[in-house]
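>>> Got a sequence here, can you model it:
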Amino acid sequence: MTITAPPALRVIRRDGSEAAFDASKISVAVTKAFLDVEGSSGASSSRLHPLVAGLTEQVVAALSRHPNPVIHIEQIQDQVELALMRGEHHKVARSYVLYREQHAQARGDADESTAPVVHVTRPDGTRAPLDRKRVETVLAEALDGIDDVEADPVLSELDRTVYDGITTDELAQALVMAARTLVEREPGYSLVASRLLLDRLRAEAVSHLTGTPETPDQATMAEQYPSYTKDYLRHAIAIGLVDPELATFDLDRVTAAIRPERDLQIGFLGLQTLNDRYFLHEHGVRFELPQAFFLRVAMGLAVREVDREARAIEFYELLSSFDFMASTPTLFNSGTTRPQLSSCFLTTVDDDLDSIFGGYRNNALLAKYSGGLGNDWTPVRGLGAHIRGTNGVSQGVVPFLKIAGDTAVAVNQGGKRKGAACAYLETWHVDIEEFLDLRKNTGDDRRRTHDMNTANWVPDEFLRRVEADATWTLFSPDEVPDLHDLYGNAFAARYAEYEAAAERGEIRVHRTVRAVDLWRRMLTMLFETGHPWITFKDPCNLRSPQQHAGVVHSSNLCTEITLNTNAGTDDGEVAVCNLGSVNLAAHVGRVGDGTALDADKLRRTVTTAVRMLDNVVDINFYTIPEARRSNLRHRPVGLGMMGFSDALFLQRIAPGSEAAVEFADQSAELLSFHAISASSGLAAERGRYASFGGSLWSRGILPIDSLQLLADARGPGELEIDRSSRLDWDGLRDTVRTQGMRNSNVLAIAPTATISNICGVGQSIEPIHLNLYVKSNMSGDFTVVNPHLVRDLKERGLWDKVMVSDLKYFDGSLAEIDRVPAELKELYATAFEIEPRWLVAAASRRQKWLDQAQSLNLYLAGPSGRKLDELYRLAWRSGLKTTYYLRTRAATSVEKSTLKGTDGRLTGVPSGGAVTSTAPSPAAAVPATPPPAPATGTAPTAGTELDLDPAAACSIDDPDCEACQ
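All right, here's what the predicted structure looks like:
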């Protein structure tokens, strides 16, 4: 049997020369491997020949699929190894591996005896031989206490990259990269890489402060951390980066609380992110180390406390332990001379040029210091509306949105993270159809906003019209001005009056469409462009604690904030929210006879966290007066959660299960109870927020109670939500009613894209994306392996090179790997393998406890119009306030080449050409029984099936968006 490979295939030999590929050499090598194990008598030619031919054919087929026709000989041997393992010829594969290792060692010994001496170039330009012993000492320190990691693989990788004349900085980086390339083999190497990076950062920071080259090891640094921190603070104050007020703290007391060993617990992605984007620097030289960073943030948040030192230590403990993490703006700016600590800003743009261009200015000033923006554009008159001042005709809202999008791009927060804004428009606005097209890649580019997010602000009345297959009328807001401020039944009644007026000819600009047709376009655009997101106006307002003080006109950049806004110069309010997230995974441990959420620890964490967030309101640097006015009047904060998927894994709860829904309910209830209790406690200590009187809080109506207000406004069958509870809510109602609240709002679940990287846990409430992938962000590409899965596979003896290769081949999914047990496939099911109804069910349980909303991504493996229609109607009926991105599976495969040595990016490129992040494979979904569909109203209306183009799937520009946190 003759096996041929593509004629273009060539092989790189070990001496660097090239040769034509020869499949017969593979046959010879495989035959020798069988003969070595079975002997000539055991391996009969009648059996061996077809067996070897089949294995060789597999190897050649795999190599033929390689994107590069020039292949290294080691890659060929890797494929031979893999073929033997997949064929379950384990003894032969083991013999082949040993053969390779022996020959590699022999080559290494020969190379070592003839290798030239490598010199290292010092910062002053002098050269010295590479100090191998120093490298081995640093590496040994990095390996200490980490299971299943060794020095030899790291040193071997290092030897491949060093060269004569390498600089000291390049050498340190090469050592980090050597460990980093091994992460896919063993997740523990992420911690090794982090510690090696830490060694480099210590040298950089200490040398910068002392002015002399120093390379302190971890033990030395542990002793010097207090004195280093004092020196660092003095220097940062002297160069104008840190608030001089921090120098008035009792520095001996606060620096004595530093926990140097916590530096060693930060993963590589977390430490690299901190170094690249958070640590203070002078002319590009970082001189802030992790524990000094957390202490600086804590001191900045405690600066107005009575016992500043005690509170700073308390806040430091919470941050450095990763039990809780403040949002990115707080981490960026706390303790600095410009402490803009708030995460999100919501604005309303009025229908005049002063307001519109003032809105651009406000966006720029708010974005400058890391704020994420949500803009309500509904008041701006629509296309064709009359302009009284010029007796002309309006061009509508779209041209103004184009400028707003360009402003967000121009002000990119000093390069720390991308500027980002989201424009909201109500579904009755006459420009809504053009609004839906804003993110398309075709059409008039002057009417496109390629870099700005968009969201539909949908009233309940529109969904009722869709379900009834009725008509829907579009208006220009200058002719129906009060619709913007109405919601619930009042909106529905007034809207019907305007429709009647339009029929009588009393309204000039209006257009009637079939509601189902507009809904179809909304879902189609959401699928094709990822925008506009679908958010629900009525539940955001009917359940708002502050409905006595204004109207919620939009959400924010990430759809978790629901606060009042209004335009105006003297009394205008720009809503501000201060965010932070509890790490749920850090609160799961041994409770009684099992693993569960530690409610007492969670109470302590939440109490301190709410105090920290409340402090932000008073410390904050406000760039516009409308933000200051609003924040000091209402004092809203948004406590959320992250690490939800990790908490499930630790408790052995499959994400697509009733148990996961119950845990979502339990964890959100505890978070809500303790956050409300903490805010009420602060009210007793510091006073109620100014607009407390008349709020739902003042009437003893808590978030769980406000569900009835939504149910009353909706008709039968329009709200299907569980209302069960476990805690003493009656007692808390009495406390809140009599004692008051310090904050108008206390709960919001944000995406936590960046801060969860720092803490080393899964984002927010997200299901796991993939079990093995390469994450790309502003700090570079990072191999991410699910450590919980690796632990379980090791216990079963299944973690090996073949498993790594299979995970890459199947794009991080276990579904098609036969040797993985079914219970692990169910436990570690990825986002596209979970029936999306489970995600909505869990979100519904959380939403009942939240006074604001949650950033909820929805995943569809095989999207169709009917599935989209059912899913978003289910979200509405389940009482959700907002939804975030719709994620659909890309019609592509991902790079299957090894990550070793390159840490290459696993990305897919759809036929449209847009790069997507880690496109999932078409793996079969893990079997699970989804929650039953609601009994009433779930059948899609005739005609709602959409014509979805698979090539447009997963066209979201940044699935790992880190703009909000």
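
>>> use CA for all of it now, contacts and neighbours both
Fine.

>>> so G39 is in which element?
helix 23-42 (DSSP states H and E).

>>> Could you check the angle the following helix or strand past that helix makes with helix 23-42?
Counting by DSSP H and E, the element after helix 23-42 in chain order, helix or strand, is helix 45-64. Interaxial angle of helix 45-64 relative to helix 23-42 (axes from the mean of the first three to the mean of the last three C-alpha atoms, to 10 degrees): 150 degrees.

>>> how far away is the closest residue in space to N564 that isn't next to it in sequence from T535?
Nearest residue to N564 in three dimensions, chain neighbours excluded: V552, at 4.2 Å (C-alpha to C-alpha, 6 or more residues apart in numbering). Noted for V552: a distance of 12 Å to T535, by C-alpha to C-alpha, to the nearest Å.

>>> Touching, the residue nearest to N564 and E573? I think so.
No - assessed by C-alpha atoms under 8 Å, V552 is found out of contact with E573, at 11.4 Å.

>>> Please enumerate the shared neighbours of those two.
When contacts are counted by C-alpha atoms under 8 Å, 6 or more residues apart in numbering, V552 and E573 are jointly contacted by N564, T565.

>>> ok, those two, which is more surrounded?
V552 (28 against 24; other C-alpha atoms under 10 Å).

>>> For that one, which residues are in contact?
K537, C540, N541, S544, T562, L563, N564, T565.

>>> Kindly present the residues you listed as JSON lines, with separate columns for secondary structure and distance to R889.
As requested, these are exported to JSON lines (DSSP: H, G, I helix; E, B strand; the rest coil; distance: C-alpha to C-alpha, whole Å):
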{"residue": "K537", "secondary structure": "helix", "distance to R889": "29"}
{"residue": "C540", "secondary structure": "helix", "distance to R889": "30"}
{"residue": "N541", "secondary structure": "helix", "distance to R889": "34"}
{"residue": "S544", "secondary structure": "coil", "distance to R889": "35"}
{"residue": "T562", "secondary structure": "coil", "distance to R889": "30"}
{"residue": "L563", "secondary structure": "coil", "distance to R889": "33"}
{"residue": "N564", "secondary structure": "strand", "distance to R889": "36"}
{"residue": "T565", "secondary structure": "coil", "distance to R889": "36"}
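
>>> Sequence B follows; please return its structure for comparison with A:
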Amino acid sequence: MQTITSSAPADIRPPSAPAAASTAELAATAPGSIKVIRRNGKVTAFDQQKISLAINKAFLAVEGGASAASAAMRERLEQISAQVVQALTRHLNGGGTLHIEDIQDQVELALMRSGEHKVARAYVLYREERAKQRAAEAAKQPESAKPRLSVKRDDGSVVALDEARMQRLVSEACAGLSGVNVDEVLQAALRDLYDGIPEAELSQALTLAARARIEKEPNYTYVSARLLCDALRHEALKFLGLPESRPTFEEMKGLYPEYFRAYVHKAVSLELLDPKLALYDLDALGRALIAERDGKFDYLGLQTLYDRYFIHSNKTRFELPQAFFMRVAMGLAINEIDREAKAIEFYQLLSSFDFMSSTPTLFNSGTLRPQLSSCYLTTVPDDLHGIFGAIHDNALLSKFAGGLGNDWTPVRGMGGYIKGTNGKSNGVVPFLKVANDTAVAVNQGGKRKGAVCAYLETWHRDIEEFLELRKNTGDDRRRTHDMNTANWVPDLFMKRVVEDGQWTLFSPEETPDLHDLVGAAFEARYNEYEKLADQGRIKNFKRMPALQLWRKMLSMLFETGHPWITFKDPCNLRSPQQHVGVVHSSNLCTEITLNTKADQEIAVCNLGSVNLPAHIGADGKLDLAKLEKTVNTAMRMLDNVIEYNYYSVATARNSNLRHRPVGMGVMGFNDALYKLRLPYESDAAVAFADYSMEAVSYYAIKASTDLAAERGPYSSFKGSLWSQGVLPIDSIQLLAKERGNYLQQDVSESGTFDWSALRSRVQSVGMRNSNTMAIAPTATIANITGVSQSIEPTYQNLYVKSNLSGEFTVVNEYLVNDLKKLGLWDEVMAHDLKYFDGSVQKIDRVPAEIKAVYKCAFEIDPKRLVDAASRRQKWIDQAQSLNLYMAAPSGKKLDELYRHAWLSGLKTTYYLRTLGATHAEKTTISDNRLNKVGGASGGVTAKPAAPVEPIVMPAATDVGGAKVCSILDPDCEACQ
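You can find the predicted model right below:
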């Protein structure tokens, strides 16, 4: 058997995955800066051709020359070699080092996974024999003969490797964590060092040594983050020119105040921060920083902050975690009377992870252009000046990182009469193409793609073409591959579907008032228009069975992921602001329901989320006292955004100052269930969704009244549902009155809080904010705080997230801790979890109770997701970003699920996420392979067994089995 001279981390595609690129192809693309560390410490260039040569020799030694020389075997060997190279280089796009042992490990894995067990066994035995020989030779050598390593510092000087400091760093990183081993991390890191290693690579070796152990012990994610902090501290303090630029975790505690003052002044001088921040009492704020909270991050959270959020100059990050949170807090407190005290209060809330502001607020607070709002809603008028004015507004709002929801219903449909030219309209679709391309061109300050969602009411003449906008076939000039779309569905349409009635499509210039009508008024007027069409007084219309259109809506949702299904009437009938306008659409992520009016009001919403599991007490109950304190401070922060915010469009500013809407949401819902040991689809979990949202609702409304008492109510308060004593829980009756028997939502009050007293206070004192609650997706801020996103069920219990920062192993630490208590967590269990795609359901030795609590998203009955959302919706004045998961979709199941969502009183739904026939790559969700907001290419389709119209799904949205928005995709607004 020949020695293999090149291989790396154990993570390659299983044989069932698509064929890997050839070794020759990879040779052309692999980074030339990858180095291989040999066992004697010497460093050589990575030569992937040696892998092919070594594997060929391994086969020759076992199979003989004749067998290994066949054409089929040569192709087989090429595939195995390509898999090895791909696995090695996928992590090292920017260059890096590989140890010879890692390379051989990867060759061994590739042989086994390819079914070449005889060759793999011989290879393993050979490696063991050689290892024994090397150990015997090493034992004969005196200690003085072992090589001494040196480190090349940033300034070019060379110093001896400081193993004592490495020991101190790893010991500090492991402090207070169970299941981690200092020596194991240290020895793994030392193995990957070589003489003359640059300082940055030394730090990286420690971090990667810990990171490689995360799937076996989740606490290593915190070790990895703390070791990453060492590199961050050095980069920041060196840039600022501070004398001590290599402090350990403990040493940094005393240096944070000095660093913080230098950081603020430097950022101001570089015109990265508002000069007003330098006018704060920086010494007081520096002393308030809690350096220990740097240790709260997991690896994914800290790496995400470093890559995307920290202030930088020429790509050098000099903002450390606690300075980051204080910078955000200072911006939010800038107009407060006692701004230092409020900045410290806001900082303590953010850095504790009890609440987190949305991504635009984290990006821009304290900067020269503080655009802190998350989303904007607009209505597009029916004239060229207005249409392109709306697209111009889109560009300006997108430039400064706003997510957009556009209501396109007023624009006349195909064949509509144009009086000015005596011609006919081409409909709304060509303008949507322009809006799509604008979103691509104006890419949110270069940070991420522009993100926009177009809404169209179901009675619009162009609705059928609208449904097909995201298809990958047909005239590409009438496709919008980069833009989200959503149906704005009136209740009357759903009634016609249930009753198997007819449905008529109209062009809005002939039926202009339908756009602003809801409920019974809409139904009456719509019936009148149908009669006018029957009489020939309306020419441009089309009639079809409502069920036919409904089937097409579901088919396109399944095939392309769009348009999402949202419901016009509950959004309006339960809106506190129906006295001053109409909700014409939701936003990019379907949780915002605010009034818009063409050329007059662009709705704006400011978001943040409460970390639910952080408010579960040691007694296993929701800590109401802590929750009230969190919500009080958070509501003040959200309200402060409104004055402080930068508005690129005047109509957005006017609307926001007039109505002052904010959207407080929750995240970590599934983690809270883990703490309570409640299965997601249990009645108790649905009851907790009800109870926890009631608590948030009560405290949010109460906090807004407190702000109204201090600062005055919002200007359009008079005439609102609030002013009439109608709270969100009460407005269900308004919907029930309009719906009749078509509402199955539980409208009971839990009776936990004194709602009567709060109603009286709202009426007498007023509300500071027209809207107070909305549940956003929270994907990125949930990653920052290390909790499950939003109200989502856990995707898998073990998998790998891939993004531009690299690959991040994610393990459900709640599951691991429970398995540890039962003595069931070991390497075999970790491998079983990988084999079964993160599911415990098929692992026999896992108890039934554990299996029930730790079901993954596609193992949960999707109707239970709707049930929990329905119970939350009672208490929320806006809506929820509700993703629906379905493991084995069919036309019948989709029909039942979305009818259930409507009957349950939901205002909106978001992505439909489905599993296809293929298995997910073991432990891996790769970036750019899942169904993200950007376009996907077409491919092979598969028909479900369904009595309803065949619904097909392109392979591009089914790669790896999971049809979901790319996790942590920086181009995806939904992940912010």
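
>>> so which of the contacts of V552 of the first structure comes closest to P751 of the first structure?
T562 (15.0 Å; C-alpha to C-alpha).

>>> what residue of the second structure takes the place of the closest one?
Under the alignment (TM-score structural alignment), T562 of the first structure pairs with T593 of the second structure.

>>> Quickly note the distance from that match to G665 of the second structure.
Taken as C-alpha to C-alpha, the span from T593 of the second structure to G665 of the second structure is 14 Å.

>>> ditto for F325 of the second structure
In terms of C-alpha to C-alpha, F325 of the second structure sits 20 Å off from G665 of the second structure.

>>> out of those two, which sits in the busier spot?
Taking neighbours as other C-alpha under 10 Å, F325 of the second structure and G665 compare with G665 leading, 30 against 25.

>>> For that one, give me its contacts.
Here G665 of the second structure is in contact with L607, G608, S609, V610, M773, A774, I775, A776, S790 (C-alpha under 8 Å, 6+ apart).

>>> where's the most centrally placed residue in the first structure, which helix or strand?
For the first structure, the residue nearest the mean C-alpha position is A753 (2.7 Å; C-alpha atoms, centre = their mean). Under DSSP H and E, no helix or strand contains A753 of the first structure.

>>> didn't it look like it was pressed against P959?
No - using C-alpha under 8 Å, A753 of the first structure is not in contact with P959, being 9.9 Å away.

>>> what ranges do the helices span in the stretch 401-550 of the second structure?
429-441, 463-467, 491-498, 519-534, 546-560 (DSSP state H, counting those that start in this stretch).

>>> neighbours around the residue mapped onto A861 of the first structure from the second structure, how many?
In the second structure, A861 of the first structure lines up with A887, judged by TM-score structural alignment. The local packing of A887 of the second structure (other C-alpha under 10 Å) involves 18 other residues.

>>> which residues touch A887 of the second structure?
Contacts of A887 of the second structure by C-alpha under 8 Å, 6+ apart are F858, E859, T914, L915, G916.

>>> Just give me the longest helix of the first structure.
Counting residues, the longest helix found in the first structure (DSSP state H) is helix 658-686.

>>> Give the aligned range of the helix or strand following that one in the second structure.
Next along the chain after helix 658-686 of the first structure, taking DSSP H and E as the criterion, comes helix 707-713. Helix 707-713 of the first structure corresponds to residues 732-738 of the second structure when matched by TM-score structural alignment.

>>> Buried residues of the matching stretch, list them for me.
I732, L735, A736, E738 (16 or more other C-alpha atoms under 10 Å).

>>> what do you get for stretch 798-810 of the second structure?
Those would be L798, Y799, V800, K801, S802, N803, G806, E807, F808, T809, V810, for stretch 798-810 of the second structure by 16+ other C-alpha under 10 Å.

>>> Would you mind naming the helix or strand containing Q841 of the second structure?
With DSSP H and E as criterion, Q841 of the second structure is part of no helix or strand.

>>> What's S756 of the second structure aligned with over in the first structure?
So, by TM-score structural alignment, S756 of the second structure is matched to D730.

>>> Give me the mean distance between whichever strand or helix holds that match and the second structure.
Counting by DSSP H and E, the element that carries D730 of the first structure is helix 729-739. By mean C-alpha distance after the TM-score superposition for the first structure, the fitted helix 729-739 of the first structure averages 0.7 Å away from its aligned residues in the second structure.

>>> Burial check on D861 of the second structure, number of neighbours?
With other C-alpha under 10 Å as criterion, D861 of the second structure counts 15.

>>> That one -> the first structure?
So D861 of the second structure corresponds to E835, using TM-score structural alignment.

>>> So that match versus R846 of the first structure, what's the distance?
Distance from E835 of the first structure to R846 of the first structure, counting by C-alpha to C-alpha: 18 Å.

>>> quick revisit: please determine how far the residue nearest to the centre of the first structure is located from P655 of the first structure.
From A753 of the first structure over to P655 of the first structure (counting by C-alpha to C-alpha), the distance is 19 Å.

>>> Over to V909 of the first structure?
28 Å.

>>> Could you do H72 of the first structure as well?
41 Å.

>>> Those two: who's more crowded?
P655 (29 against 15).

>>> ok, now which ones touch the counterpart of that one in the second structure?
Aligned counterpart of P655 of the first structure in the second structure: Y680 (TM-score structural alignment). Contacts for Y680 of the second structure (C-alpha under 8 Å, 6+ apart) come out as N670, L673, V686, P793, V853, K855, I860.
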